[in-house]
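In: Structure of the sequence below:
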Amino acid sequence: MKNISSLCALLFLILLGYTPFICAQTLSDYSVKGVLVDSITLEKEPYATIRIMKQADLKNPVKLAVTDINGKFNERIPAIGKFLLTITSIGKKTVIKNFEVTPTKKHIDLGTLYTKESTEELKGVEVVAQKPLVKAEIDKISYSIEDDPDSKTNTTLEMLRKVPLVTVDGEDNIQVNGSSSFKVYVNGKPNSLMSNNPKEVLRSLPATSIKTIEVITEPGAKYDAEGVGGILNIITTGTKMEGYTATLSARASNTGIGANAYSTVQIGKVTLTGNYSYNYENEPKSIIDEGREDYTSDKYYNLVSHNERKNKGNFQLGQLEGSYEIDSLNLVTFNANMFGGSFRSPTNWSSHMFNKSGDLMYAYHRGGYSKNSFGNVGANLDYQHSFKKKGKYLTLSYKLDYTPNGFKSETTYDSLYQVPYILREQYSDIDSHTTEHTAQLDLVNPITDKHYIDFGAKYIYRINYSDAKMYQANDNGTLEYYEAGSSKYQQDRNIIAGYFDYQLKLTKWGFKAGFRYEHTFMDVKYDLTPERNFHTNYDDIVPTVNISYMLAQTKTLRFNYNLRINRPSIWYLNPFVDRSDPNSISYGNPDLDTEKAHNLGLTFSSFSQKFNINTGFNYFFINNGIERYQFINNGVLETTFGNVGHTQNVGYNMWVNWNPTNNTRISINGSERYSDYKSDELNARRHGWSTNLFGNIQQTLPWKLRFSMYGGGSTKHVTLQGTVSSSHYYGISLSKSFLKEDRLNISAYANHFLSQYTTYRDEKTTDTFHSWSESRYPSRGFAINISWRFGKLNAQVKHTNRSIINDDTKAGGNSQGQSETGGGN
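Out: As a prediction, the model looks like this:
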């Protein structure tokens, strides 16, 4: 708490001291003001471009600015003299006004200036102010990554710290709307690998490949009902590129290297977009110390372990997207993507057991390695028929998704001291995958300009499969198959769904409501223990309501209610027992049920050219949350999952962006949250407050250098059985563009440069044990990135207005049950 308080105070002082400095650069004793109005409608003209030039030098403006939301302007003039002012807005005639500033007439009031529609074709408009980064709609908030200068240097995970309603802690764990249960899409389509391993994938994805991140906190009935926190929809630049264009980039850091390529080309009616990325990571050593006190045993009371770990590996991703426009009413699109990689980690683990008096009872060292491989291959085919009635269209879609994952580990034991049980060399080989086939039909029919309905049907056939083989050394030291420690498991799901949405748009009011019905047939088979096979089916009805009211042209108030569900994925269900550490085992729970969360929210948004704010309250509760929990069984710590959580979560969030000058941007992203976790089954309850805060300052320096300074952190927060320590982070970045149209960009950044390691501490306390973990992760990072864009933009990859979005499974971490994403824990 002390660290985060000091960081918040430092951030406040920086902002307080920095703001007068940047504002003082523009102070002057002379000014000109006025208001721009349409001569016919008498409406104010917001965001019109203002140029102020000396009459003796019309080529070099002394001031560039824009009118505010009410068409007003009040700009400083650097000196006395005769000036020419022009005001240009899209579709309107240019306003020209001469004025003179003298020592006796320092402040000029031009009064009301009138403009009218222009009959001439505009050749171009120069934008002189920073673009607003955030846009609020009735069911989502969009953050423009490409318009943020930090995207030139940062990864997508680092940019997420700036996105409203998203928090990223010091260990890069992500929460959306206060929940770690959310889904990740890419270009409106679910991405299984990003949902299952969001921080690993987004940490390696360059932000230069991202156009926009949408936070869909109030998914309508058209979306699958899964995801408590909502949906992160990542819109890549590849889907919006036009014509022949390509971007090549390379990255080098103290932890690895990476390269990326993006390209779009049009051939007749066919438009193709492709991208490919490769990353190699060699992380410095991490150190993890753990301890456990077993209240049920005086003899084996205190277990202390020391683990040193390194991760080394690579991953690559690629995507090919295309469209074929048959005619003006018929469009076919397709998408194919792949993702894959593997990381290898050597094992160096020592354990010592003490009795309650502090005497050493036994000790051993565990060595070996683990290799985690992951991947995803997917393909979409969409056909859209547009009717002659504007806005009415029918979409037919098919999606195939295959997600293979593998985990291999070899465990050896040495340096044994009085160990009371037999430790044998082990080898585990886990092959698991998920296969999905999905068909969908959507129809959108605008009844009038104010009313429209949207309905459709969907069928999903999903197979979760795991084959976990365990091998153990016999008395002769030879590895042989160990059936009692192995498992073979398959879960088949058939999901039939239908939805209906209705939306009403009035002058100031917006209303959107709908419901979704889902019926699931499920078969579960255990090849090694067929007596456990079972079949079941269940129904879910999911309502959703969104109401918005426009207080002013750029100010909106929104209320929402929705029900979200989480179906456990293979990571949570896999019954394989990991026994590599004889004092601590972990396994999944194939009997998990669907988790349901009720969400209520109230949000206020105000966006203008200089100041933007999005703030609100939200509340959600879960009565059957999927929680990762631990317990002592005969001296062994067991970790698994269960529908044992009752969660209540109320929070306040605020995102603020201020542009005091055209070259300066200051933003703050924070949240305050009270969480109450309870489990009658575990006789456990924890509740408390937590705070997240992120601040960022961006400044354009002379020679068009872009400088950024950022930092933030989170306070200690509670989980169902314990607490997680506070965290903090900080960094700086610098970038510059070269060549015509800024086609070459060179950028560099430094994170946590004052310390090599960052320490986190987790604790869990129950009636039978107390455990703690203190992890020191390498946090210091330096990197340089170079990107080059070439080609001409003149075509666009078209998309059907609807496509398949599967988001009905709860993402997990790995087959060893080490994910902390369950149920808001």
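
In: CA only for contacts and neighbour counts going forward, please
Out: Noted.

In: Which parts of the stretch 1-150 of the chain are helices?
Out: Along the stretch 1-150 of the chain, counting by DSSP state H, counting those that start in this stretch, helices occupy 2-24.

In: Strands along that one, start to end?
Out: Under the criterion DSSP state E, counting those that start in this stretch, the stretch 1-150 of the chain contains strands at 30-38, 49-54, 63-66, 72-77, 81-88, 95-101, 107-115, 134-136, 141-144.

In: can you list these in TSV and add distance to residue 400 and mean neighbour count?
Out: Shown next, in TSV, are the strands of the stretch 1-150 of the chain (distance: least, C-alpha to C-alpha, whole Å; neighbours: other C-alpha atoms under 10 Å):
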stretch	distance to residue 400	mean neighbour count
strand 30-38	54	19
strand 49-54	49	21
strand 63-66	49	18
strand 72-77	54	20
strand 81-88	50	18
strand 95-101	57	15
strand 107-115	55	16
strand 134-136	32	20
strand 141-144	28	21
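
In: Of all those, which one is nearest residue 692?
Out: Set against residue 692 and scored by C-alpha to C-alpha, these come closest in strand 141-144, at 18.8 Å.

In: Does the closest one pack against any helices or strands, and if so which?
Out: If contacts are counted by 3 or more C-alpha pairs under 8 Å, 6 or more residues apart in numbering; DSSP states H and E, strand 141-144 sits against strand 134-136, strand 210-216.

In: mind giving me CSV with these and columns for distance to residue 592?
Out: Formatted as CSV, the helices and strands packed on strand 141-144 follow (distance: least, C-alpha to C-alpha, whole Å):
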stretch, distance to residue 592
strand 134-136, 36
strand 210-216, 27
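
In: Quick check: which of those is nearest to residue 519?
Out: Ranked by C-alpha to C-alpha, the member of the helices and strands packed on strand 141-144 that lies closest to residue 519 is strand 210-216, at 24.0 Å.

In: can you list the residues that contact that closest one?
Out: 139-146, 156, 163-165, 230-237 (C-alpha atoms under 8 Å, 6 or more residues apart in numbering).

In: Just the buried residues from these, in PyMOL please.
Out: In PyMOL, a selection of the buried entries from the contacts of strand 210-216 looks like this (16 or more other C-alpha atoms under 10 Å):
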select buried, resi 139+140+141+142+143+144+145+146+156+163+164+165+230+231+232+233+234+235+236+237
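
In: Here is a second sequence; please produce its structure as well for comparison:
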Amino acid sequence: MKQKLVNQIVLLIFLLLPCTTMLAQNTPGQGGVKGIVVDANNHAGAAFVAVRVKQADGTVVKVGVSGPDGKFLIKGINRTGNYAVTFSAMNYQAKSVDFQFKDSSVAEVVMDTVYLEPQHVQLKEVGIVADKPIVKQKSGMISYDMQADPDSKSSNVLMMVRKIPYLSLDANENITLKGNSDFKVLINGKSSGMFEHDLKNILKTMPASSIARIDVYTIPPARFDAEGAGGIINIVTIPKVKDEYKGTISISDKGPVGGPGAGGSFTLKKDKFGFSTFMGGNFFNNPITDNVTERTTLVETPTILTQSSKEKGNGRTGYVGVDLSCEIDSVKLVTGKFNINGNHQENNKYFESRQTTGGAPSQEYNLANSVNNSSNGMDAGIDYQISGRKNEGSRLTFSYKYSSASGYPENSGDISDTLNFNMADYMQNNDQQTREHTAQVDYVYPKNNLTIEAGVKGIFRDNKSEYKYYAYDESSKGFELQADLSDLFNYNQTVLAAYNSYIYNVKSWNFQGGFRVEKTNIDANFLGGTKKVKQDYVSFFPNVSINKGFKNNHSLNVGFTQRMKRPGMNRLNPFVDRQDPGFVFTGNPGLKPVIVNSVSVGYNIPGKINFTGGADYTWLRKVDLPITTYDSLTNITTSTFANTGNIKGLSAFVYAAYNVTGHFSTSVNGDVIYFWIDGLENGTIIKNELLTYAVNLTLSYSFKHRWRARADGNLLSKNPTGFQGTSNGLLATSFGLSKDLLHGKLTIDAGINNPFNKYRHSRTYTTGTNFYQTSNNRVYYRLVMLTVNYNFGKMTGNIKKSKTTIRNNDLSNGKGM
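Out: So this is what the prediction gives:
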């Protein structure tokens, strides 16, 4: 296996090595532009200024950076047409200078000295790439500008996540923030239920070219709900328009896993009215895959269970989101939003279960399982913002939001060829309903260098889950409801919150601090109302962040935050999923919230080599970790959650980007995390210590005639699944070639993932006090993709929108750690 990985790495290097030798140079019919850019005050050369050559329509054709002495030289420019050269750097006002090749025989245009005026503002942000900085940093957050990354033209949002600092994808393409799968996702600063249920598939259909930027909050301010252990991801889709329109349409197809998909966005601004929509959908096909699960019990009479299965499935998902705005007058603004989403999945699985005791068969059965799962959701909200007349920065905002979601998973099992296995054929379903009302008031008051924020909020949730189990009855020749395996679960939750925060800027310092208080009341009942769960608690969450700017635009950021993991419906629901009779899953309605503490530090170095790095120490106690137990009486392995563990993690994160030439660029994004995890299973403490890492390397080369090639490599180590187990790592590669047409408005991209391997073996290992088990799932790894992306319209202004709004980011769902 090691030799195979080495061969793949060596082959990847040789495939990419020729790109590094293709330096920018003039070809017949092309010329260059050179000059010097200086500080307008002291006339010293301005180092590492971003220099971009643009066509008359604003399309960027060449990019460069001034040297330490301020001199620049950009080659490979067609000698026909009019151009503009833009210059920008942090702490300087941007400048644009027009030029053209007046004589086709002139090889280079020498520009007059370019003087940049210093920008006299408080240092609040540090840009890592100028002109359109790809990465910016503020206290407690970073921002990744999608429009500044050329790869966004031919990628979906999920593909771009690997390049964003602090974010990575695990082996199943699930997002992690600082190595944590517990975080919250917002769209245009607002929460949406569609991300709670189908985040991965929605981001796959969302073209990256329709995204303005992605903000990653590692130390979220007090105005955000306290939930989300890792932090908050905010996806901003609304582009800048002024009495004009802008849109994006993307169509893609992939196989053998996947299928056709489409996504897009459209924004219109006319006078005081604004309209923006984003939408997408895809069909998904998963060909037949194989799985082998083995469980060995360590009891008085040991057993070995082996399950071999084949599985295939298909599905579809879709979503539509709309944002509206109306400027009533110069100080009053009304904004609204409406989102709907739907998902349907079908899955068929056939497996053979064989158990031996002392080497002899002790239990056998075959099972044909069919699963259908349909879900949908919607949310609608309105914000009314009043800005101050005398103090334009002050604003008072009233917000309301309603959301609902429903799901109806159902599955059936046909059992045959049994030995010492008396379970009847079955059907089970679960009717899930969620309703939520939220009201919020926010106030912002700036005064000189100080900004004060305060607000109150109320969330009122009503959740219901009615699950039923039917068993086949030979006497009636039909399926009969099993009352002892069916129930109605009602879960009502009220969260009342208030926050206060302060932001203070002085010279090159930025200070942010605040606190949030939340009162939570829970009233739940199940088992026919005979069992109830009641919780009533008050929590206090402080946070502080300090940003210091240094010479050469270097920046240091340190902070502390305390947040909460409040269990969501998927973890609380006591419904027992019996798709596999030998391995069942159920929620735990008695789960309690978990307090998350985190200390972090980050440093930014802008320039030709753009770098941002950070370190983080996070600790949690009485965590709601997944726990797996084996019952020797029933011969069943049960997975659920329990507040039984502790987690500590020490992390380091690195992002770096380097424009080797005007054509060739590279970036790397990675993290290293050391976990200390322990938990209690069957009265025994189990400890798990593990060093994990994730590295993504991206190389891209721009050829003439608007051709662009890219290569990606992604290396993941094994990762903990909890205190009882781990999942294996991977090495993934991806190659793509794209072509821009119609002056850059149309992009066609073809790519292939993992050309060296048709399949990948996804393995998980779980250990308990009286058993250990492994699961080996063989999945398709090689993937061929084709994407067509078209941008239309113009961008010159802004759609005005409420600065504060409802963000319900206070629940954590899912079956993972």
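
In: deepest of the helices and strands packed on strand 141-144 of structure 1, which one?
Out: Highest mean neighbour count among those (mean count of other C-alpha atoms under 10 Å): strand 210-216, with a mean of 23.

In: the helices in structure 1, which residues?
Out: For structure 1, the helices defined by DSSP state H cover 2-24, 156-160, 192-196, 198-204, 570-573.

In: Could you export these to JSON lines, including columns for distance to residue 604 of structure 1?
Out: Formatted as JSON lines, the helices of structure 1 follow (distance: least, C-alpha to C-alpha, whole Å):
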{"stretch": "helix 2-24", "distance to residue 604 of structure 1": "24"}
{"stretch": "helix 156-160", "distance to residue 604 of structure 1": "21"}
{"stretch": "helix 192-196", "distance to residue 604 of structure 1": "29"}
{"stretch": "helix 198-204", "distance to residue 604 of structure 1": "28"}
{"stretch": "helix 570-573", "distance to residue 604 of structure 1": "37"}
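
In: Residue 705 of structure 1 pairs with which position in structure 2?
Out: Under the alignment (TM-score structural alignment), residue 705 of structure 1 maps onto residue 707 of structure 2.

In: between the helices of structure 1, which gets nearest to residue 803 of structure 1?
Out: Of all the helices of structure 1, helix 192-196 comes closest under C-alpha to C-alpha, at 15.8 Å.

In: For that closest one, name the packing helices and strands.
Out: Contacts defined by 3+ C-alpha pairs under 8 Å, 6+ apart place helix 192-196 of structure 1 against strand 182-186, helix 198-204, strand 360-386.

In: right, and these - which one's nearest residue 547 of structure 1?
Out: Nearest to residue 547 of structure 1 among these is strand 182-186; the distance by C-alpha to C-alpha comes to 22.4 Å.

In: which helices and strands does that closest one pack with?
Out: Against strand 182-186 of structure 1 (3+ C-alpha pairs under 8 Å, 6+ apart) you get helix 192-196, strand 230-236.

In: and the nearest residue to residue 458 of structure 2 once chain neighbours are set aside, what is it in contact with?
Out: Nearest residue to residue 458 of structure 2 in three dimensions, chain neighbours excluded: residue 496, at 4.6 Å (C-alpha to C-alpha, 6 or more residues apart in numbering). When contacts are counted by C-alpha under 8 Å, 6+ apart, residue 496 of structure 2 touches 456, 457, 458, 459, 518, 519, 520.

In: repeat for residue 424 of structure 2
Out: Contacts for residue 424 of structure 2 (C-alpha under 8 Å, 6+ apart) come out as 415, 471, 472, 473.

In: Quick one, which of these are buried?
Out: 415, 471, 472.

In: Looking at these, which is nearest residue 754 of structure 2?
Out: When these are compared for distance to residue 754 of structure 2 (C-alpha to C-alpha), residue 415 comes out closest, at 37.8 Å.

In: Just tell me what that closest one corresponds to in structure 1.
Out: In structure 1, residue 415 of structure 2 lines up with residue 413, judged by TM-score structural alignment.

In: who touches the residue lying closest to residue 646 of structure 2 once chain neighbours are set aside in this structure?
Out: Leaving out its chain neighbours, the residue that sits closest to residue 646 of structure 2 by C-alpha to C-alpha, 6+ apart is residue 621, at 4.6 Å. Going by C-alpha under 8 Å, 6+ apart, residue 621 of structure 2 touches 594, 595, 596, 645, 646, 647.

In: Residue in structure 1 paired with residue 621 of structure 2?
Out: Under the alignment (TM-score structural alignment), residue 621 of structure 2 maps onto residue 623 of structure 1.

In: Run a quick neighbour tally on the closest residue to residue 502 of structure 1 other than its chain neighbours.
Out: Distances taken as C-alpha to C-alpha, 6+ apart place residue 453 nearest to residue 502 of structure 1, at 4.6 Å, with adjacent residues excluded. The local packing of residue 453 of structure 1 (other C-alpha atoms under 10 Å) involves 19 other residues.

In: Now do the residue nearest to the spatial centre of structure 2 against residue 391 of structure 2, distance only.
Out: Nearest to the geometric centre of structure 2 sits residue 175, at 4.8 Å (C-alpha atoms, centre = their mean). Using C-alpha to C-alpha, to the nearest Å, one gets 41 Å for the distance from residue 175 of structure 2 to residue 391 of structure 2.

In: and if you look at residue 245 of structure 2?
Out: 31 Å.

In: Between these two, tell me which one has more neighbours.
Out: Each of residue 245 of structure 2 and residue 391 has its neighbours counted (other C-alpha under 10 Å); residue 245 has more, 21 against 11.

In: Looks like the more buried one contacts residue 795 (just checking).
Out: Yes: using C-alpha atoms under 8 Å, residue 245 of structure 2 makes contact with residue 795 at a distance of 7.5 Å.
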